[in-house]
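Engineer: Next comes the sequence, and after it the predicted model I'd like to discuss.
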Amino acid sequence: MNKRELIYTVSEHTGVTKDVVAQVLGGILDAVQLATATGDKVAITGFGSFEAVHKPARTARNPQNGAEIKVAESWAPRFRPGSDFKDLVKESRSTALAPA
């Protein structure tokens, strides 16, 4: 599902116009990205949490020739799904994969 399909689905489920859903979704995504980028953790109970994590400098290996490579420290976004989200996926996939 891409962003356009998500907007359509939310519009169908809520009865709100696609334009309004697009504006609200855009605002939510912008707020989550800005908060995460500035060091805040965004937690949505039951869904999951977004945070920035520090990755220290390290030495890695080039898989093609085995040469050592210095990897600089960096920051990266992390999403951790909440328990309700994990349970829903687990139940849905278990049912879909069950033998007939």
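Structural biologist: Received the coordinates, thanks.
Engineer: contacts and neighbour counts: CA atoms only from here.
Structural biologist: OK.
Engineer: Now residue 87: which helix or strand?
Structural biologist: Following DSSP states H and E, one finds residue 87 within helix 83-97.
Engineer: Use this one as the comparison:
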Amino acid sequence: MRKPELASAIADQTGLTKEKASEVINAVTDQISAATARGDDVSLIGFGTFSVRKRDARTGRNPQTGATIQIPASRTVGFKAGKALKEAVSG
């Protein structure tokens, strides 16, 4: 499901227009992005938790040349599914 399809489903379920539903989706994703950029976790009870994960610097290998390269430390976003989402997926 892509964002327009999600907006359409939300509009059908809530009675909002597709445009308003799309605005709501954008607002939610913007807030999740802003919170994780600050290093905060975002927990949606029953759905899951978005958290910032740190990757240590490490040595890698260029697959084309085989040369060893140094990969710098970085931060990334992880997602851990909540109990209700896991149960919905597993049936």
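Structural biologist: Arrived safely, thanks for sending. Computed from a predicted model, the values in this text were never measured in an experiment.
Engineer: Now the TM-score, please.
Structural biologist: Once superposed, the chains reach a TM-score of 0.90 (TM-score structural alignment, normalised by the length of the second structure), with 91 aligned residues with a C-alpha RMSD of 1.3 Å.
Engineer: what about the helix holding residue 87 of the first structure, distance to the chain center?
Structural biologist: Its chain's average C-alpha position is 17 Å from that of helix 83-97 of the first structure, according to C-alpha atoms, centre = their mean, to the nearest Å.
Engineer: Residue 68 of the first structure touches residue 58, doesn't it?
Structural biologist: No - using C-alpha atoms under 8 Å, residue 68 of the first structure is not in contact with residue 58; the gap is 10.1 Å.
Engineer: quick one: the helices in the first structure?
Structural biologist: 3-14, 18-37, 83-97 (DSSP state H).
Engineer: Save those as TSV, and put in mean neighbour count and distance to residue 74 of the first structure too.
Structural biologist: Shown next, in TSV, are the helices of the first structure (neighbours: other C-alpha atoms under 10 Å; distance: least, C-alpha to C-alpha, whole Å):
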stretch	mean neighbour count	distance to residue 74 of the first structure
helix 3-14	13	28
helix 18-37	14	12
helix 83-97	12	28
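Engineer: residue nearest the centroid of the first structure?
Structural biologist: residue 79 (4.8 Å; C-alpha atoms, centre = their mean).
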